[in-house]
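Participant: I would like the atomic coordinates for the input below:
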Amino acid sequence: MATVLVVDDAAFMRMMLKNMLIKNGFEVVAEAENGEKAVEMYKQYKPDLVTMDITMPDMDGIEAVEQIKLVDSGAKIVMCSAMGQQAMVLNAIKAGAKDFIIKPFEEERVVASLKQILE
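Facilitator: Here you go, the predicted model:
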């Protein structure tokens, strides 16, 4: 069972994503509400996968991706973005993210993306 770290500054988004993942056989090992916490949690739990929001206080998702990649160059990170954040998504991919999923989340798309990255 793949372990996942869910990162989003909105608690309801984390809960929604977490429920979706658990229902589809993933194990959510930790959650973080900003980039700094995400980096800490990554070091602590070393999850198979990270879902990373782009826009967050303190440290945004792009910076968090860069920091996590310094810790583990093989980290698998999927960005979560709202529509209209294409430029930021491209920056995140350049920083090392593997894919992106768009909010509001469509369960099938989310699960398919995560499974593909884990293969």
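Participant: drop to CA atoms for contacts and neighbour counts, all remaining ones
Facilitator: Will do.
Participant: could you pull out the helices for this protein?
Facilitator: For the chain, applying DSSP state H gives helices covering 11-23, 35-45, 61-71, 86-95, 107-118.
Participant: TSV for the ones you listed, including distance to Thr55 and mean neighbour count?
Facilitator: Shown next, in TSV, are the helices of the chain (distance: least, CA to CA, whole Å; neighbours: other CA atoms under 10 Å):
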stretch	distance to Thr55	mean neighbour count
helix 11-23	13	16
helix 35-45	9	19
helix 61-71	6	21
helix 86-95	9	16
helix 107-118	19	14
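Participant: can those helices go into a markdown table with extra columns for distance to Val78?
Facilitator: Formatted as a markdown table, the helices of the chain follow (distance: least, CA to CA, whole Å):
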| stretch | distance to Val78 |
| --- | --- |
| helix 11-23 | 12 |
| helix 35-45 | 13 |
| helix 61-71 | 9 |
| helix 86-95 | 9 |
| helix 107-118 | 8 |
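Participant: For the comparison step, fold the sequence that follows:
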Amino acid sequence: MKRILVVDDAGFMRASLKMMLERNGHQVVGEAENGLVAVTKYKEIRPDIVTMDITMPVCDGIKAVKMIKEFDPDAKVIMISSMGQECFVRDAILAGAKGFIVKPFKEDYVIQAIEKL
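Facilitator: A predicted model of the protein is given here:
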């Protein structure tokens, strides 16, 4: 069982990911609606894994990954991007993300990506 922080500006997407993860034996220990909240919660909760949306208000996912990796170089972050945002994937990996998931995603792919870490 992994302890996971779910970060996405869309509440329905956080709820969907939470249901998938919990149905497969993982624990969602926190949620954040933007990158700044994600960094704060990461520092408080110290989850095993973070799922991070790329496009969010206030602070995008790539900036948030950089801040989290500065705080904890061993942090495990999986980026989530919408179709058409593939150009951001390279930036996310360079920022320290360990993988990526493209929306719309299938449950088995999400669980596979989580369990690889």
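Participant: where does the TM-score land?
Facilitator: Scored by TM-score structural alignment, normalised by the length of the second structure, the superposition of the two chains gives a TM-score of 0.99; 117 aligned residues with a CA RMSD of 0.5 Å.
Participant: Can you tell me which of the helices of the first structure is nearest to Val29 of the first structure?
Facilitator: Nearest to Val29 of the first structure among these is helix 35-45; the distance by CA to CA comes to 7.1 Å.
Participant: which residues are in contact with that closest one?
Facilitator: By CA atoms under 8 Å, 6 or more residues apart in numbering, the residues outside helix 35-45 of the first structure that reach it are 5, 7, 29-32, 56-61, 63-64, 67-68, 71.
Participant: What of stretch 52-63 of the first structure?
Facilitator: Stretch 52-63 of the first structure has contacts (CA under 8 Å, 6+ apart) with 6-9, 33-36, 77-81, 88-89, 91-92, 95.
Participant: need the contact list for the residue positioned nearest the centre of the second structure.
Facilitator: Nearest to the mean C-alpha position of the second structure, by CA atoms, centre = their mean, lies Thr51 at 1.5 Å. Contact analysis of Thr51 of the second structure by CA under 8 Å, 6+ apart lists 4-7, 77-80.
Participant: Show me which of the residues you listed are buried.
Facilitator: 4-7, 77-80 (16 or more other CA atoms under 10 Å).
Participant: picking that back up, relative to Ile101 of the first structure, which of the helices of the first structure is closest?
Facilitator: helix 107-118 (6.4 Å).
Participant: could you say what helices and strands the closest one packs with?
Facilitator: Helix 107-118 of the first structure sits against strand 99-102, with contacts defined as 3 or more CA pairs under 8 Å, 6 or more residues apart in numbering; DSSP states H and E.
Participant: The strand it packs on vs the second structure, mean deviation?
Facilitator: Mean deviation of strand 99-102 of the first structure relative to the second structure after superposition (mean CA distance after the TM-score superposition for the first structure): 0.5 Å.
Participant: how about the nearest residue to the aligned partner of Met20 of the second structure in the first structure, chain neighbours excluded?
Facilitator: Under the alignment (TM-score structural alignment), Met20 of the second structure maps onto Met20 of the first structure. Computed as CA to CA, 6 or more residues apart in numbering, the closest residue to Met20 of the first structure that is not its neighbour in sequence is Glu107, at 6.5 Å.
Participant: From Val111 of the first structure, how far off is the match of Met20 of the second structure?
Facilitator: From Met20 of the first structure across to Val111 of the first structure, the span is 8 Å (CA to CA, to the nearest Å).
Participant: Check Glu36 of the first structure too.
Facilitator: 26 Å.
Participant: Which residue in the first structure aligns with Val110 of the second structure?
Facilitator: For Val110 of the second structure, the aligned position in the first structure is Val110, judged by TM-score structural alignment.
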